[in-house]
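A.B. asks: With the sequence up front, the predicted model follows.
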Amino acid sequence: MNSVSSHSRDGRAGTGPALVETSVGARFAETARRRGNATALLWEQDGKVHRLDFATMLDRVESTAARLQQLADPGDRVALWAANSVDWILAEYGAAAAGMALVPMNPALTRAEAAHIVTDAGARVVLAGPPWRGHNLLESAEALTITPPPAVLPIEAVTRGDRITPSALPDVPPEAVLRIQYTSGTTGAPKGAVLTHLIGANVGPLSHLAMGLDEDEIVCSPLPFHHVGGSVCTSSAALLRGSAFVVLPSFDPAGTLALLRRAEVTYFGGVPTMFISMLEACGDSPDLPRLKWMMLGGSDSAPELISRVERAFGVEILNGYGQSEAPSSLQTNAGDPAWVKAATIGRVNPHREIRIADIGTGQSLGPGETGELCLRGRLTMSRYWHEDETQRSAAVDEEGWLHTGDLAEMDADGIVRLRGRLRELIIRGGENIYPAEVEAALIQHPAVAEAAVVAAPDEKWGQVPVAFIRPVATAPDPAALEEFARERLAGFKVPRAWHIVDTFPLTPSGKVRKVLLAQQLLDKDR
């Protein structure tokens, strides 16, 4: 378990092993050569569990890098629009080895949403996965109207085929851009969090090391690779240390439980909604004798759920905190007291500083006081795409502190409890939804004068978006509004309920008082 020591008057710092000052491609190559014939990837196909060893995976990664070198140069961006697969991981590591920045995209995105990301990132290549839930991703990628047009290929065009020896792979510095992780912006337009190779090469391995996992673990998570939780924090945590990783294309409670059993998984990571569904599927009797650890993250975790999971699965349950801009930043660890695992997000992980800042003054607060959770260090984002040191986002202040937007308190031992969200972020089953982005889509409807989107509690998803609409004149049909929204937004962002109002409650400065709208929803449920 990593310890926490006082770092300065303003913050605390996690202590631990030294950072590995290298690129993701170099670290994976070193690990793959060391692990050789040990299993790297497992997946189920045609009713059988298939395996790929580290040596073979390295060959395929280098061949992928060679094909990408024919399409782009080091430093160029490669957009990846696909669901979880072995090909996704090969493309991810191939791009890293070739010194190209990955731009992962959610397969649920509409063409308009994908076009914004590809354009903003300036991607030279778009790799599209096979059809996903009726969405032909390759066809949509080819239909993107972007100038200059990127090269569009099916993902398997670069990840499969005969072995190709790449030309000399670039010497990628640790501070080079590994990944541009787009996260919905509070202004309604997604912004790209810049994550370096240093972050990618260290965040996951340090987290697993702190938990007490060794390289012989078999790790599995159905979290989507287009989020840092599924890739940077989980699959890379396993593969860069030399552990095996089980690839799940999607989450199905019964199917996931069966594969965990067949693949003899020892560590499983997911979000609370997945754990609830798995408990319901197995009647709280999962029968997974090899499983030793489970990690919850991505949303608020009720203490009752953590206790229930520990009882049912008979494993060590851990809790984690992070965001696109600061992956795997805090966690509980094996051996922590039950109250720490059930009611907190643990301590800050190595090589980050943490402080709790007063909302009004920005000054550091003392133990037990609630303020904004702020993080700093080489393993947190320093800028968004298109920004530089002279043009910082408000998210990172002039002293380098990342303002997470989450309310928290920290005790004298460095243990942190989340207390709520300063920002209006809605987290639906681990997916982040920013109301401003949804509102920007809704007000395009000719019958909508104003829109306000707030979170409503939901037993399955934790939170879901709900829309309040002030019409131009006649109230629009909610079914028509939903159809309109689905044409412009990923399905998980579409409001689950619609309320037509004559006026909005406003602050003295004219801003909608969303807290009162959210309270109306709670009052109706009582």
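C.D. replies: Now that the structure is in, tell me what you want to look at.

A.B. asks: contacts, neighbours, all on C-alpha from now
C.D. replies: Fine.

A.B. asks: Quick check: the gap between Gly242 and Ala32.
C.D. replies: 7 Å (C-alpha to C-alpha, to the nearest Å).

A.B. asks: do the same with Pro154
C.D. replies: In terms of C-alpha to C-alpha, Pro154 sits 26 Å off from Ala32.

A.B. asks: what does Asp76 give?
C.D. replies: For Asp76, the distance to Ala32 - C-alpha to C-alpha - is 25 Å.

A.B. asks: more neighbours, those two?
C.D. replies: Legend: neighbour count by other C-alpha atoms under 10 Å for Asp76 and Ala32, higher for Ala32 (25 against 19).

A.B. asks: how about that one, what does it touch?
C.D. replies: Taking C-alpha atoms under 8 Å, 6 or more residues apart in numbering, we find Ala32 in contact with 54-55, 57-58, 242.

A.B. asks: please redo it, this time with the cut-off set to 7 Å
C.D. replies: 54-55, 58 (C-alpha atoms under 7 Å, 6 or more residues apart in numbering).

A.B. asks: Now do it against Ala66, distance only.
C.D. replies: Distance, Ala32 to Ala66, by C-alpha to C-alpha: 18 Å.

A.B. asks: residues contacting the residue lying closest to Pro150 once chain neighbours are set aside?
C.D. replies: Leaving aside its sequence neighbours, Pro150 sits nearest to Arg124 (C-alpha to C-alpha, 6 or more residues apart in numbering; 4.6 Å). Counting by C-alpha under 7 Å, 6+ apart, Arg124 makes contact with 72, 76-78, 150-151.

A.B. asks: between the residues you listed, which has the most around it?
C.D. replies: Val78 (29 neighbours).

A.B. asks: what about it, is that helix, strand or coil?
C.D. replies: strand (DSSP: H, G, I helix; E, B strand; the rest coil).

A.B. asks: hold the first one in mind and look at this next one:
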Amino acid sequence: MQTRMNTEIMTARLEEAFGSFPDILTEWSWIKGDNLALIDERREVRWAELAGLVERLAVRLVETGLQRGQSVAILGTSSVEYALVFLAAVRAGGVAAPLTTSASPEQLAGMAKDSGAIHLFIDAAKAEELGPDFMADLIRVPLESIDQWMAPAGTRAPAFSPDPKDPFNIIYSSGTTGIPKGIVHSHQMRWRQFATTALSFLEAGIAVRSLASTPLYSNTTMVAFLPVLLAGGCVRVMGKFDCAKWLAHAAADRTTITMLVPVQYQRLMDFAQFDDFDLSALQLKYCTSAPFAADLKREVLRRMPGALIEIYSMTEGGVVCLLACHEFPDKLHTVGRPAPGSELKVLDDEDREVPPGTPGNLIGRSLTMMSGYKNRPDKTQEAQWIDPATGEAWMRMGDIGRVDADGFVELVGRAKDMIISGGFNIYPSDLEAELLKETGVVEAAVVGAASRNWGESPVGFVVLNNGVGDCAAIMA
């Protein structure tokens, strides 16, 4: 009886038009007590201690200079400590700014500077790789030592009541060279996005146990992280994806919800021992970030239990399309239909709407759009299409697609000149510029080739000066 009453109370809280993430987590801490909230290979955090750990980190962040709206940079492999710092940054009134681990030192320094962070939480592996002088002007805190760094038990950070427009996090785009753009999401955007998702978990009666196996610096991972906690569930955080470990965790934890990118689904399907594991608890599987082949969707539906939802959108927002693959087996070649609250238009190269069924440039708008690119109003403007009739901002999705008679969206190509490998964007021009730096290279071109392991892999072609060049150096 009490459990049902608590769930009804929290359901009502999530139905509100706007709410505070930290407040919801604190309330769940009172309700869930000894239930697990966060797990990784080394550590477990129960709900009864989650709010206290987040509070103590928030206290120390404020004591060491964090101001409202200021970023907290996080760099390292996903872990319980990483998740705690992310949540503490938001609780303290700051902005979580996870940095891409694969970025170059120059890019990382540029992202940290762009974010305005004065704190850098870094794990031991990245600290060793980058050296003690890397971003030495920031307050550097080892992720593995946050328990020693945080304030004493029982302390409380200053009250923080977020404004809907306050920044919640910055997710940096995954460029290969140059400084990636910082995509700013507001508290209102994240609430609209994830309170609704959490509410759907509770209304479906799912015992919410999530397995998050993509990096916490990726927007993809947020679906398996933030709404799970808003629903009072448990998140297992994987540091690095491994088929055997993923399957073992999913079976042992009785995982009910997961998010995987297409290459991860492909690797699981190819794993020789896949059928040896009990995945019967799975109820909801998500996929996003890269093209999801219809044949692979069919195989996943056949071999993995539970619903399969493909999400088509961008970190920046725009339209959100959803395909319930288990409900529409004849539409697996599409990315679904616009979700409630999302709108889609298809334009020609002169920004005129095209007739139904005609391929064109996809643009979209929804309630879950970015506030803009951090410090880049010019790039924000470039990414938008302004409706001349209403003045409303729409996001250019960067894809060519068409809408069928049933309203399902089929992608036919990409307008942006990019390769998507393992769920991340690779710009051919960046790689071509690097190839042109090699001695003897006079022309270079990079294209995407289909890859079973990565979805796509970049393949470079070069023209050498009189056919002479150091091929070994170029290949390296």
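C.D. replies: Thanks, I have it. On a predicted model such as this, the values are computed, not experimentally measured, just so you know.

A.B. asks: which residues of the stretch 351-476 of structure 2 fall in helices?
C.D. replies: Taking DSSP state H, counting those that start in this stretch as the test, the helices found in the stretch 351-476 of structure 2 are 377-383, 428-436, 471-475.

A.B. asks: repeat for the stretch 51-200 of structure 1
C.D. replies: 54-69, 86-97, 111-121, 137-142, 156-159, 197-211.

A.B. asks: Contact partners for the residue positioned nearest the centre of structure 2?
C.D. replies: Closest to where the C-alpha atoms of structure 2 average out (C-alpha atoms, centre = their mean) is Asn219, at 1.4 Å. By C-alpha under 7 Å, 6+ apart, the contact set of Asn219 of structure 2 is 171, 315.

A.B. asks: if I look at the corresponding residue of structure 1 for it, how far off is Ala123 of structure 1?
C.D. replies: Correspondence of Asn219 of structure 2 to structure 1, assessed by TM-score structural alignment: Val228. As judged by C-alpha to C-alpha, Val228 of structure 1 and Ala123 of structure 1 stand 19 Å apart.

A.B. asks: next one: Trp461 of structure 1
C.D. replies: Trp461 of structure 1 is 33 Å from Ala123 of structure 1, by C-alpha to C-alpha.

A.B. asks: Comparing those two, which residue is more hemmed in?
C.D. replies: The residue with more neighbours, out of Trp461 of structure 1 and Ala123, is Ala123; 22 against 18, by other C-alpha under 10 Å.

A.B. asks: nearest residue to the more buried one other than its sequence neighbours?
C.D. replies: Ala123 of structure 1's closest residue in space is Arg77 (C-alpha to C-alpha, 6+ apart), at 4.5 Å.

A.B. asks: my read: the one you found touches Ala98, true?
C.D. replies: No: under the criterion of C-alpha atoms under 7 Å, Arg77 of structure 1 makes no contact with Ala98, lying 10.9 Å away.

A.B. asks: For Asp477 of structure 1, the count of nearby residues, please.
C.D. replies: Neighbour tally, Asp477 of structure 1, other C-alpha under 10 Å: 11.

A.B. asks: right, I mislabeled it, should have said Glu392 of structure 2
C.D. replies: Using other C-alpha under 10 Å, Glu392 of structure 2 has 11 other residues around it.

A.B. asks: still on that earlier bit, got the contacts of Ala32 of structure 1 as CSV, with distance to Asp284 of structure 1 columns?
C.D. replies: Formatted as CSV, the contacts of Ala32 of structure 1 follow (distance: C-alpha to C-alpha, whole Å):
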residue, distance to Asp284 of structure 1
Phe54, 35
Ala55, 39
Leu58, 40
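
A.B. asks: which one of those residues is nearest Leu138 of structure 1?
C.D. replies: Nearest to Leu138 of structure 1 among those: Leu58, at 26.4 Å, using C-alpha to C-alpha.

A.B. asks: That closest one maps to what in structure 2?
C.D. replies: Aligned partner of Leu58 of structure 1 by TM-score structural alignment: Ala51.

A.B. asks: for the nearest residue to that match once chain neighbours are set aside, helix, strand, or coil?
C.D. replies: Among residues not flanking Ala51 of structure 2 along the chain, Thr26 sits closest, at 5.4 Å (C-alpha to C-alpha, 6+ apart). Under three-state DSSP, Thr26 of structure 2 falls in the helix class.

A.B. asks: Give me the neighbour count for Thr26 of structure 2.
C.D. replies: 18.

A.B. asks: And it, what's its match in structure 1?
C.D. replies: Thr26 of structure 2 maps onto Ala29 in structure 1, by TM-score structural alignment.

A.B. asks: what's the distance between its match and Leu169 of structure 1?
C.D. replies: Taking C-alpha to C-alpha, one finds Ala29 of structure 1 at 12 Å from Leu169 of structure 1.
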